[in-house]
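J.: Attaching a predicted model along with its sequence, questions to come.
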Amino acid sequence: MPYANFVNNLVSKLRVENVIFREFFAEFIGTFLLVLIGNGSVAQVVLSGMKHGDFFTVNMAYALAVAFGVMVSGGISGGHINPAVTLAMALAGKCSWVKVPVFWAAQYIGAFVASAVLYGVYKDALTAFAPEPYTIQTAGIWATYPQEFLSLGNALFDQIIGTFLLLIIVMAITDPRNMEVSKGLYPLYVGLTVGAVGMAFGFNCGYAINPARDLAPRVFTAIAGWGGQVFSAGNGFFWVPIVGPHIGAILGVLAYGLTIGYHFGDDEYVVTQTKGKFFD
């Protein structure tokens, strides 16, 4: 069986034993899937003039993209696929601070690579869409932009609330002392949560609720031909989907703890998350 031996030898050489590297790759591929599928649905809607999808299909695609991203990465890294989630988990003592910069790097790089792949897939469609395709309308395929009426303060509140809701529900889903949700259902419920947030709060500025999902694609568009307008648009809106989700995630974890998590009795307490994962 020379072929089988060759494959086995190749696999053994490719296998990564270092836990940090394995978790980096997991967060990278999970975020890659999230951004590629989620933003791919936006590209289809925009470039087809809404003939192939609408706001509802975008929300459904993002819900599934999150579910798939968490499903693929969850057993290794916990499936954060969101820098704001990683920060909140670290503050809650459920993720080692050493892993925070590693996870952040993986998430931002994964989102950037997914943006480049998406551009390659839809490059011809983008060119056919308009004589001058590099407008804020098409930039919105990759990153979020506010409605014209929206103030920066209102946009910031929007992002805080969206991520606040996400983290409250994520904490409940992953708390074994609460409803004892099966681990196999975690990705589905997290994805449905993102879809629900989008359908409730997607109008103002696109419910990024994830700094990596927004900033890395925005940087890609700046490099790929859209230029500095991607940072100046919306009265300099770009910082809102970075700052807002971090604040909202921290408040969400705190709110869950103050209303639910801190009040279980000692007999109900179960030691979990010892490796900084959702799924330990």
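T.: Yes, it's here.

J.: only C-alpha atoms for contact and neighbour calcs from this point on.
T.: Noted.

J.: List the buried residues of the strand or helix carrying Pro217.
T.: Taking DSSP states H and E as the definition, one finds Pro217 inside helix 211-221. Buried residues in helix 211-221, counted by 16 or more other C-alpha atoms under 10 Å: 211-221.

J.: this is the other structure I want to compare:
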Amino acid sequence: MATWKELELDPMSKVHRETLSSASHDCGCGSLCLTGKHETAIHHINPEVESPDTRPLLWFKVREYCRDGFSEFFGTMILILFGDGVVAQVLLSHGQKGDYQSISWGWGLGVMLGVYASGASGGHINPAVTFANCVLRGFPWRKFPVYALAQILGAMCGSAIVYGNYKSAINVYEGGPDIRTVPGYSTTATGGIFCTYPAEFMTKEGQFFSEFLASAILMFMIFALKDDGNLGAGPLMPLALFFVIFGIGACFGWETGYAINLARDFGPRLTSYIIGYGHEVWAAGDYYFWVRFI
């Protein structure tokens, strides 16, 4: 918890000026925290609503306790809107409105904008990032379930919005409004818009290693970019992550779809199951979905 170095109250303007010392400030956001080392926050106080003699309103309490969860929810939703959206556009247009590199660009932009949108909570937007911060950076374990749940729900919401936007095009591509298929079961499958499916030639060992390699590269680069003893990315961390995700997609994405994010894959997979893609979303690739959990 940050230590207040200075607290001034101007009774004429009703303004609190709070300065956090760089030595004592610890936001607990982990490796992706976008907060600077020295901040000055100015809060305008309405004396009729909030004063030292009155308790905070319920809304302020709710906002304080739910801020991290909502931040991760919306950040992950933004990630999926751009990521699943670009896959849908490329697939449903039969490649006329983009190609494989367009998908790499879309996912890179989704991560960058998602981190910007969720900066208040540290911009994790990935249960693996939250878990790694709990293990290696002292991030509170009590926050892990909240972050993970918010990320999965945000991914579900984002994929549902993409489905609603492209539903008519999906109907045409699949051959009817009641036809929903996944890769490996149809040549006109659209299930791959929402979650990843391995190439048919991939063995179970190959599936695991491909995802492990891509995920390891992601986590290594996150900690390297955030290491103050290294060159670091500083305030350009989201932009740096754009290039990391683009590079992973361009170089290691073909075989398994480079989910590298449990929320990004499980949330939309659950959504696709709910909207009618059937049990094949779990059975495809010899029950490939469980590889994401490992």
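T.: Happy to help now that I have it. The structure displayed is predicted, hence computed values, not measured ones.

J.: if we can go back for a sec, start and end residues in the second structure for the helix holding Pro217 of the first structure, please.
T.: Mapped onto the second structure using TM-score structural alignment, helix 211-221 of the first structure covers residues 262-272.

J.: which residues are contacting the matching stretch?
T.: 76, 80, 125-128, 148, 151-156, 158-160, 191, 194-196, 259, 278, 281, 289, 292-293 (C-alpha atoms under 8 Å, 6 or more residues apart in numbering).

J.: Counting neighbours, which of those residues end up buried?
T.: Listed as buried from these are 76, 80, 125-128, 148, 151-156, 158-160, 191, 194-196, 259, 281, 289, 292; burial here means 16+ other C-alpha under 10 Å.

J.: Now Pro140 of the second structure: closest residue in space that isn't a chain neighbour?
T.: Once flanking residues are discounted, Pro140 of the second structure sits nearest to Cys134: 6.1 Å by C-alpha to C-alpha, 6 or more residues apart in numbering.

J.: Just give me the neighbour total for whatever residue of the first structure lines up with that neighbour.
T.: Superposed on the first structure with TM-score structural alignment, Cys134 of the second structure falls opposite Ala90. Neighbourhood size, Ala90 of the first structure [other C-alpha atoms under 10 Å]: 18.

J.: if I line the two up, what does Met219 of the second structure land on in the first structure?
T.: Under TM-score structural alignment, Met219 of the second structure pairs with Leu167 in the first structure.

J.: Now name the helix or strand holding its match.
T.: helix 152-173.

J.: name the helices or strands packed onto that helix?
T.: If contacts are counted by 3 or more C-alpha pairs under 8 Å, 6 or more residues apart in numbering; DSSP states H and E, helix 152-173 of the first structure sits against helix 186-201, helix 240-259.

J.: Quick one, which of the ones you listed gets closest to Thr127 of the first structure.
T.: For Thr127 of the first structure, the closest of those is helix 240-259, at 28.0 Å, according to C-alpha to C-alpha.

J.: How about residues contacting stretch 40-49 of the first structure?
T.: The contact list for stretch 40-49 of the first structure, computed with C-alpha under 8 Å, 6+ apart, reads 50-54, 57-58, 61, 118, 122, 125-126, 129, 138, 141.

J.: Select, from those residues, the two members most distant in space.
T.: Every pair of the contacts of stretch 40-49 of the first structure checked by C-alpha to C-alpha; the farthest is Ala61 and Phe129, at 22.0 Å.

J.: So which of these two has more stuff around it?
T.: Neighbours were counted for Ala61 of the first structure and for Phe129 using other C-alpha under 10 Å; Ala61 has more, 21 against 15.

J.: Counterpart of that one over in the second structure?
T.: Aligned against the second structure by TM-score structural alignment, Ala61 of the first structure finds its counterpart in Gly106.

J.: Report the secondary structure element holding its match.
T.: Short version, using DSSP H and E: Gly106 of the second structure is in helix 100-117.

J.: what's the burial count for the aligned partner of Leu188 of the first structure in the second structure?
T.: Using TM-score structural alignment, the equivalent of Leu188 of the first structure in the second structure is Leu239. Residue neighbour count, defined by other C-alpha under 10 Å, stands at 17 for Leu239 of the second structure.

J.: Tell me who's in contact with the nearest residue to Leu239 of the second structure once chain neighbours are set aside.
T.: Ranked by C-alpha to C-alpha, 6+ apart and with sequence neighbours excluded, the top spatial neighbour of Leu239 of the second structure is Met112, at 5.9 Å. Counting by C-alpha under 8 Å, 6+ apart, Met112 of the second structure makes contact with 238-239, 241-242.
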